[in-house]
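> Show me how the following folds:
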Amino acid sequence: MSFDEALLESDDEELMWQERALCAQTDPEAFFPEKGGSTREAKRVCLTCDVRGECLEYALAHDERFGIWGGLSERERRKLKKRA
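Down below sits the predicted model:
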């Protein structure tokens, strides 16, 4: 296995949580609302999601600036990062 293949395999394993994410079975527009739109529906889905922690970790590590990730909005994630 080449170095590049090993990196790709590592990335695939790292993102396997996405296959178990409840948002993958839901309307994606709920997780990326228009500016000023409601985040309530997306956050309700996140509350019962088994991979909420992995999702939030991913968003923080990759500086996701849009959407609901791990049950938090971009503003909430920014505040969380400032506290850390």
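> hey, let's count contacts and neighbours off CA atoms from now on
OK.
> gap between the strand or helix carrying Glu76 and the chain center?
Using DSSP states H and E, Glu76 sits in helix 74-83. Computed by Cα atoms, centre = their mean, to the nearest Å, the chain-centroid distance of helix 74-83 equals 14 Å.
> Which secondary structure elements does that helix sit against?
Of the remaining helices and strands, none touches helix 74-83 by 3 or more Cα pairs under 8 Å, 6 or more residues apart in numbering; DSSP states H and E.
> for comparison, sequence B:
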Amino acid sequence: MSACRDTDPSLFFPVGTTGPALDQIASAKAVCDTCEVAEPCLRFALETNQDSGVWGGLSEEERRQIRRQARAAAARRNAS
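Alright, predicted model coming up:
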């Protein structure tokens, strides 16, 4: 069962990326750190291009970075 099940969903969708939003992101990640389904949650977020919120313990920017790296790796493979 997901650790976030009984948590207010708004915790996982902070507004902004500075100040209080950083504290909120850290709190959301702390919930994810205790979750037994964090990995499939993250996989779902990446596969379905979830742009907002904390999913599987990663922030919006962290997931964007993973997608950028995956696109760059795919481009290198296709160029070979």
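> what's the TM-score for these two chains?
Overlay of the two chains. TM-score (TM-score structural alignment, normalised by the length of structure 2): 0.76; 65 aligned residues with a Cα RMSD of 0.9 Å.
> ok so, going back, can you mark which positions in the helix holding Glu76 of structure 1 are buried?
Neighbour-count burial for helix 74-83 of structure 1, counted by 16 or more other Cα atoms under 10 Å, picks out Glu74, Arg77.
> ok, now stretch 12-20 of structure 2?
Neighbour counts over stretch 12-20 of structure 2 (16+ other Cα under 10 Å) mark Phe12, Phe13, Pro14 as buried.
> ditto for stretch 27-42 of structure 2
Applying 16+ other Cα under 10 Å to stretch 27-42 of structure 2 flags Ala28, Lys29, Val31, Cys32, Cys35, Ala38, Cys41, Leu42 as buried.
> In structure 1, what range does that stretch match?
With TM-score structural alignment applied, stretch 27-42 of structure 2 matches the range 41-56 in structure 1.
> re the thing from before, return the closest of the buried residues of stretch 27-42 of structure 2 with respect to Met1 of structure 2.
Each of the buried residues of stretch 27-42 of structure 2 was scored against Met1 of structure 2 by Cα to Cα, and Cys35 proved nearest at 7.9 Å.
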